[in-house]
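In: Sharing a sequence plus its predicted fold:
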Amino acid sequence: MPSKDKKAFPLRLDPDVHRALEKWAADEFRSVNAHIEFLLREALRKAGRLKPDRPPAAGEAEERE
């Protein structure tokens, strides 16, 4: 999805949650922002609330259960 189509908004996170996300994102070679989007897309797909309308981006091809 081109960046011009992305919706920007502020997100407040508990510092411990943010630290855990930073570490997890680094382990996956992603930015925190990209990792949050990855996790949200994965959860939305699993819940049947987001149709796979595009090929997976780099790093999304591998399903992790």
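Out: Sure thing, it's come through.
In: Going by C-alpha atoms from here, please, whenever you check contacts or count neighbours.
Out: OK.
In: Output the longest helix belonging to this structure.
Out: Criterion DSSP state H: the longest helix present in the chain is helix 32-46.
In: Give me the contact list for it.
Out: Residues from elsewhere that reach helix 32-46 (CA atoms under 8 Å, 6 or more residues apart in numbering): 21-22, 25-26, 50-52, 60.
In: among these, which ones are buried?
Out: Those of these that meet the buried threshold are 21-22, 25, by 16 or more other CA atoms under 10 Å.
In: ok, back up a step: and the longest helix of the chain, which residues are buried?
Out: For helix 32-46, by 16+ other CA under 10 Å, it's 32, 35, 38, 41-42.
In: for comparison:
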Amino acid sequence: MAKKKNFPLRIDPKLYDVLQTWAKDEFRSVNSHLEFLLRESAKKAGRLPKKTDQQED
């Protein structure tokens, strides 16, 4: 697995609360849920290739 990049993120507390609840509903940590949402958004925008059977995370 590739090493992950760390970076600070400032976020509105109310938005964080929404994300925290959403992540909990999906059985994910907030961090992994944010990564999931960003990856899906990047795919939809055509900025990230869609995953193939041979690719790994």
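Out: Now that the structure is in, tell me what you want to look at. All values derive from a computational prediction rather than experimental measurement.
In: mean shift between the longest helix of the first structure and the second structure?
Out: In the superposition with the second structure, the average deviation recorded for helix 32-46 of the first structure is 0.2 Å (mean CA distance after the TM-score superposition for the first structure).
In: what stretch of the second structure does that helix fall on?
Out: Taking TM-score structural alignment as the measure, the second structure aligns residues 30-44 with helix 32-46 of the first structure.
In: Just give me how far the matching stretch sits from the chain centre.
Out: The chain centroid and the centroid of stretch 30-44 of the second structure are separated by 3 Å, computed with CA atoms, centre = their mean, to the nearest Å.
In: now swap in stretch 28-44 of the first structure and tell me
Out: 2 Å.
In: For the second structure, which segments count as helices?
Out: Counting by DSSP H, the helices of the second structure are 13-25, 30-44.
In: can I get the ones you listed in JSON lines with distance to residue 1 of the second structure?
Out: JSON lines is the format used below for the helices of the second structure (distance: least, CA to CA, whole Å):
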{"stretch": "helix 13-25", "distance to residue 1 of the second structure": "23"}
{"stretch": "helix 30-44", "distance to residue 1 of the second structure": "15"}
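In: For residue 3 of the second structure, find the nearest of the ones you listed.
Out: helix 30-44 (13.9 Å; CA to CA).
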